[in-house]
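Visitor: How does the following fold in three dimensions:
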Amino acid sequence: MNNNSIFIEFTKISDAEIFCCLNAIDLISPSVSFISSSSFSLNINTEYTNMVLYAEDIMRKNCQIVDGSISAFEGSRIMAEKQQGFVIIGKENVPEGIVTEWDFINKILSKKIDPSKITLKEIMTSPLTSVPSDTPMEKIANLMAGKGIRRLIVVDNNKLSGIITSRDILKFFSEYVSDMVEIASKFGIR
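Guide: The predicted structure follows:
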């Protein structure tokens, strides 16, 4: 049985108890194995009692907005300093666009343009694709996949609340799956 094939369903009974049904599918064979046919109560971290995740649950907060009039060279220095592949362009916490490493490759390097002679506003992607912080994770994943984007701006009342990157999603779900596998292993599931 593969650890990645474990599915755990939770139903909240009270603040202290969760009804838990552990199911597993052996991905090698077409048969379905039910690990537990009985129900039981389990005290778990309440972080996972609400199984619907929203943008606010995984977004990076306190994102810096930079002025689009600075040079692409200065923008690249900010990206390097922050160790991130993007800068958000705007004013007074109102996002107007985004510049990613792809914009540098596609709009500057491939055209042999001097990055100190072009502004971020000239190469930014705009209009932005954005969602409010109460957007469910399923909608976010579908939107990012459908548009082929790796970064999604979170905006509330026309102000920047945060950003979600594909890396943030992978990190969150990696930790989530690890936690679920740990819970399942307590019941003899490997």
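Visitor: When you work out contacts or count neighbours from here on, use the C-alpha atoms and nothing else.
Guide: Will do.
Visitor: Quick one: the helices in the chain, in order.
Guide: With DSSP state H as the criterion, the chain has helices at 55-58, 72-82, 101-107, 120-123, 137-147, 166-185.
Visitor: out of these, which comes closest to residue 157?
Guide: Among those, helix 55-58 comes nearest to residue 157, with 14.3 Å by Cα to Cα.
Visitor: what does stretch 98-111 rub up against?
Guide: 85-89, 114-115, 120, 123-126, 128 (Cα atoms under 8 Å, 6 or more residues apart in numbering).
Visitor: Could I get the buried residue list for it?
Guide: The neighbour-count check on stretch 98-111 (16 or more other Cα atoms under 10 Å) flags 98, 99, 100, 103, 104, 107, 108 as buried.
Visitor: Following up with a second sequence; could you model it the same way so I can compare the two?
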Amino acid sequence: MEKLPVVEDYMAKELLTLSPDMDIHEGISFLLDNKISGAPVTTEDFNMVGILSEKDCLRLLARGVDNQIVSGTVADFMTKNVITIPSNMDIYYCAGIFLKNYYRRLPVVDDGKLVGQISRRDLLRAIQEKIQ
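Guide: Presented below is the predicted three-dimensional model:
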């Protein structure tokens, strides 16, 4: 019997991450400098604590008053309740999660530690490999 392909087979393992204590303006610069729309937020030992997205960063403008830009830490603005998946999840179940949610990527967490990230594009690559 053929083994079902799992998330670990297609996920990105080298990730750019943010610290929850980082100044939010540094976090925004980090996203812009690296040309990414969001990044996982982890502790020093890679415990996943949230995600900072472009949408989260826009809250600075929404919270500002009288042309004053708000400040704070990444933890103050990040999304804390993040859907995560294990690396041994089969890609078919993972595809179902993407179909039910608006996320473009999902953090992969094993034993509370961030081990990777899988995107919709990664799953497209899996489909392409299966049909070739």
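Visitor: Do you know the score for how well these two fit?
Guide: Remark: TM-score between the superposed chains equals 0.81 [TM-score structural alignment, normalised by the length of the second structure]; 128 aligned residues with a Cα RMSD of 2.3 Å.
Visitor: any chance of the helices of the first structure in JSON lines, plus distance to residue 11 of the first structure?
Guide: Converted to JSON lines, these look like this (distance: least, Cα to Cα, whole Å):
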{"stretch": "helix 55-58", "distance to residue 11 of the first structure": "20"}
{"stretch": "helix 72-82", "distance to residue 11 of the first structure": "40"}
{"stretch": "helix 101-107", "distance to residue 11 of the first structure": "43"}
{"stretch": "helix 120-123", "distance to residue 11 of the first structure": "48"}
{"stretch": "helix 137-147", "distance to residue 11 of the first structure": "19"}
{"stretch": "helix 166-185", "distance to residue 11 of the first structure": "15"}
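Visitor: Residue 154 of the first structure: which of the ones you listed is closest?
Guide: helix 55-58 (7.3 Å).
Visitor: tell me, that closest one lands on which residues of the second structure?
Guide: Using TM-score structural alignment, helix 55-58 of the first structure corresponds to residues 7-10 of the second structure.
Visitor: Show me how far that stretch is from its chain's centre.
Guide: 15 Å (Cα atoms, centre = their mean, to the nearest Å).
Visitor: buried residues in it?
Guide: 7, 8, 10.
Visitor: ok, so what distance separates residue 26 of the second structure from residue 52 of the second structure?
Guide: As judged by Cα to Cα, to the nearest Å, residue 26 of the second structure and residue 52 of the second structure stand 12 Å apart.
Visitor: Find the residues that touch each one of the two.
Guide: Between them, residue 26 of the second structure and residue 52 share no contacting residue, judged by Cα under 8 Å, 6+ apart.
Visitor: All good on my end, thank you.
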